[in-house]
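Participant: Please work out how this folds:
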Amino acid sequence: MHITSISGSPSERSRSAWLTQFALTRLEGVATRSEHITLRGLPAAALLGADTTDAAIAQAVDAVGAASLVIVGTPIYKAAYSGLLKVFLDLLPPDALRGKTVLPLATGGSTAHLLALDYALKPVLSALGARHVLDGVFATDAQLQRHEAGGYVPEPDLLARLDRALEPLLPAARMRIDAELSCRR
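Facilitator: Sure thing, here's the model as predicted:
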């Protein structure tokens, strides 16, 4: 399974970026290839100018096109996904997510932002052709406490919800891995 993750946070030390990376680690045995796009690392002028000929922008768009699973992580600001994510999603072709599985992840200060996944992010993913959208996972700041050594410590409930969201990917991946192993024998 080729996985591409997109981190839509403008912040260097971001809960949503950490959660996106953490979801990738939960799929390590499943991924045949994984790519991580940190949108804040893309050239701002090219991103804002919709310059899809820029090498970094073109590479990011191509990574989404090549993926079978796209993980989209974003902080929620004012009941919507980040503007940085919006700018990038606007660069994608109209059917960029057709035929792909998509996992939406979001973080916010409180559960008051929980519905932003359903009312803001999922509609734009659907507009890009996503038909197989896994259960979204929303985490509050309190569910991802800062760790003194860096990173965050997720609450057990958050881990359980993330694992439930990823569960549909695991049986198919296990069957594929088993088939590959039996072919090698």
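Participant: switch to C-alpha atoms for all contacts and neighbour counts from now on
Facilitator: Will do.
Participant: Please go through the chain and pick out the longest helix.
Facilitator: Using DSSP state H, we find that the single longest helix of the chain is helix 169-184.
Participant: what's next to it, contact-wise?
Facilitator: Contact with helix 169-184 is made by Met1, Val30, as judged by C-alpha atoms under 8 Å, 6 or more residues apart in numbering.
Participant: residues of that helix that come out buried?
Facilitator: Using 16 or more other C-alpha atoms under 10 Å as the test for burial, helix 169-184 gives Leu169, Ala173.
Participant: How about stretch 108-121?
Facilitator: Residues Gly108, His113, Leu114, Ala116, Leu117, Leu121 are the ones in stretch 108-121 that count as buried (16+ other C-alpha under 10 Å).
Participant: same question, stretch 26-41
Facilitator: By neighbour count on 16+ other C-alpha under 10 Å, the buried set for stretch 26-41 is Leu27, Val30, Ala31, Ser34, Glu35, His36, Ile37, Thr38, Leu39, Arg40.
Participant: if I read this right, the second one contacts Ile3, doesn't it?
Facilitator: No: under the criterion of C-alpha atoms under 8 Å, Val30 makes no contact with Ile3, lying 9.2 Å away.
Participant: re the thing from before, how far is the longest helix of the chain from where the chain is centred?
Facilitator: Centroid separation for helix 169-184 versus its chain: 24 Å, with C-alpha atoms, centre = their mean, to the nearest Å.
Participant: One more, please, to line up against the first structure:
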Amino acid sequence: MGVSVLHMHMVVGNPKARSRTWEAASEVVRQVAERAKTYGFTVEESQEDLTLLGSELVQWPSPSVEEALGRISEVDFLVVASPTFKASYSGLLKMFLDQMPPGFLSGKTVVPVMVGASPHHGLAVDVLLSPQAKRFGINILREDQVSVSRHFAGKPDRMVEESLPYHWCEDIPVLSDCLASLACRLWDSYDGGDHTFYVGEVVTLHPGEGRPLLFFHSAYRRIGDVL
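Facilitator: This next block holds a predicted model:
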């Protein structure tokens, strides 16, 4: 079996070079890389400091910006980081994101990071950066897929990881072997205090067979016989 390579890249949109934002993004990359290596991945890392692009971000076309986008187009895992400025992400990052064509981030794992100076900035990343992806997938598991649920609930199992079949649906990776998989488009989001609630429009549905896996009162359960 060949060695799997994970291409990781981080984009930092802080006007100050080598800032706290850069340090936070670097730490995210470091931790994910360490975890990936335990699963046998060879990790390749690269960085994009948007301060180096400077005024070229407002030029069109810009060879330097096109080269930066070209590097990002080849990666699997992308960390996008920004300081919180006036309750939003930086104008530097916005100018860069605006030059990405539609669907540019499809098929990539994108992790948004925002660094704030106040607890009031805690929801900024969910409200502002996360919706940029606009699409997400949902997998409904069968009652015999407890190990799969545990794997995605923070108890990773390498055997589960290597045996999970998946396919691309609307440029979103979803499980092939489950009760149902859905590709959704973000419809709206609502502030729920310490949570943000996302409402999605189902674009594609792939139904399977079986009974659903349930989790209730801290235990996995199954639906009983029909009365």
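Participant: TM-score for this pair?
Facilitator: Scored against TM-score structural alignment, normalised by the length of structure 1, the superposed chains reach a TM-score of 0.64; 135 aligned residues with a C-alpha RMSD of 2.6 Å.
Participant: Now tabulate the buried residues of stretch 26-41 of structure 1 in TSV and tack on secondary structure and distance to Ala67 of structure 1.
Facilitator: Shown next, in TSV, are these (DSSP: H, G, I helix; E, B strand; the rest coil; distance: C-alpha to C-alpha, whole Å):
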residue	secondary structure	distance to Ala67 of structure 1
Leu27	coil	14
Val30	coil	13
Ala31	coil	10
Ser34	strand	8
Glu35	strand	9
His36	strand	11
Ile37	strand	12
Thr38	strand	16
Leu39	helix	17
Arg40	helix	20
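Participant: Now the residue nearest the centre of structure 2: which helix or strand?
Facilitator: Ranked by distance to the mean C-alpha position of structure 2 (C-alpha atoms, centre = their mean), the top residue is Val110 at 3.5 Å. Element membership of Val110 of structure 2 [criterion: DSSP states H and E] is strand 109-115.
Participant: In structure 1, what range does the helix or strand that that strand is followed by match?
Facilitator: Next helix or strand after strand 109-115 of structure 2 toward the C-terminus (DSSP H and E): helix 124. Mapped onto structure 1 using TM-score structural alignment, helix 124 of structure 2 spans residues 116.
Participant: Can you name the residues in contact with the matching stretch?
Facilitator: With contact meaning C-alpha under 8 Å, 6+ apart, stretch 116 of structure 1 is reached by Ile76, Ala79, Ala80, Tyr81.
Participant: Now which residue in structure 2 aligns to the second one?
Facilitator: Pointing back at Ala79 of structure 1 there. In structure 2, Ala79 of structure 1 lines up with Ala87, judged by TM-score structural alignment.
Participant: Let me see the contact set for the residue nearest to the centre of structure 2.
Facilitator: Neighbour list for Val110 of structure 2: Phe77, Leu78, Val79, Val80, Ala133 [criterion: C-alpha under 8 Å, 6+ apart].
Participant: Alignment lookup: it to structure 1.
Facilitator: Using TM-score structural alignment, Val110 of structure 2 pairs with Val102 in structure 1.
Participant: Which two of the buried residues of stretch 26-41 of structure 1 have the greatest separation?
Facilitator: Using C-alpha to C-alpha, these span at most 27.0 Å, a distance reached by Val30 and Arg40.
Participant: ok, Asp126 of structure 2 touching Phe197?
Facilitator: No: the pair Asp126 of structure 2 / Phe197 is not scored as a contact, 9.7 Å apart, by C-alpha under 8 Å.
Participant: Secondary structure element for Val28 of structure 2, which one?
Facilitator: helix 20-38.
Participant: what's the distance between Ser126 of structure 1 and Gly8 of structure 1?
Facilitator: Here the criterion is C-alpha to C-alpha, to the nearest Å. By it, Ser126 of structure 1 lies 17 Å from Gly8 of structure 1.
Participant: So which of these two has more stuff around it?
Facilitator: For Ser126 of structure 1 versus Gly8, neighbours defined as other C-alpha atoms under 10 Å are more numerous around Gly8 (29 against 17).
Participant: Please work out which residues of structure 1 line up with stretch 172-192 of structure 2.
Facilitator: Across structure 1, nothing matches stretch 172-192 of structure 2 (TM-score structural alignment).
Participant: hang on, the earlier thing: any chance of the contacts of stretch 116 of structure 1 in TSV with distance to Phe22 of structure 1, neighbour count and secondary structure as columns?
Facilitator: Formatted as TSV, these follow (distance: C-alpha to C-alpha, whole Å; neighbours: other C-alpha atoms under 10 Å; DSSP: H, G, I helix; E, B strand; the rest coil):
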residue	distance to Phe22 of structure 1	neighbour count	secondary structure
Ile76	18	28	strand
Ala79	24	16	coil
Ala80	22	19	strand
Tyr81	19	23	strand
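Participant: If you tally nearby residues, what's the number for Leu162 of structure 1?
Facilitator: For Leu162 of structure 1, the tally of surrounding residues (other C-alpha under 10 Å) stands at 22.
Participant: Excluding chain neighbours, give the residue nearest to it in space.
Facilitator: Among residues not flanking Leu162 of structure 1 along the chain, Val137 sits closest, at 6.2 Å (C-alpha to C-alpha, 6 or more residues apart in numbering).
Participant: can you give me the strands in structure 2?
Facilitator: Using DSSP state E, the strands found in structure 2 span residues 5-12, 42-49, 77-83, 109-115, 135-140, 166-169, 172-175, 180-191, 196-207, 213-216, 219-222.
Participant: Pick the most buried one from those.
Facilitator: Ranked by mean neighbour count, these are led by strand 77-83 with a mean of 23 (mean count of other C-alpha atoms under 10 Å).
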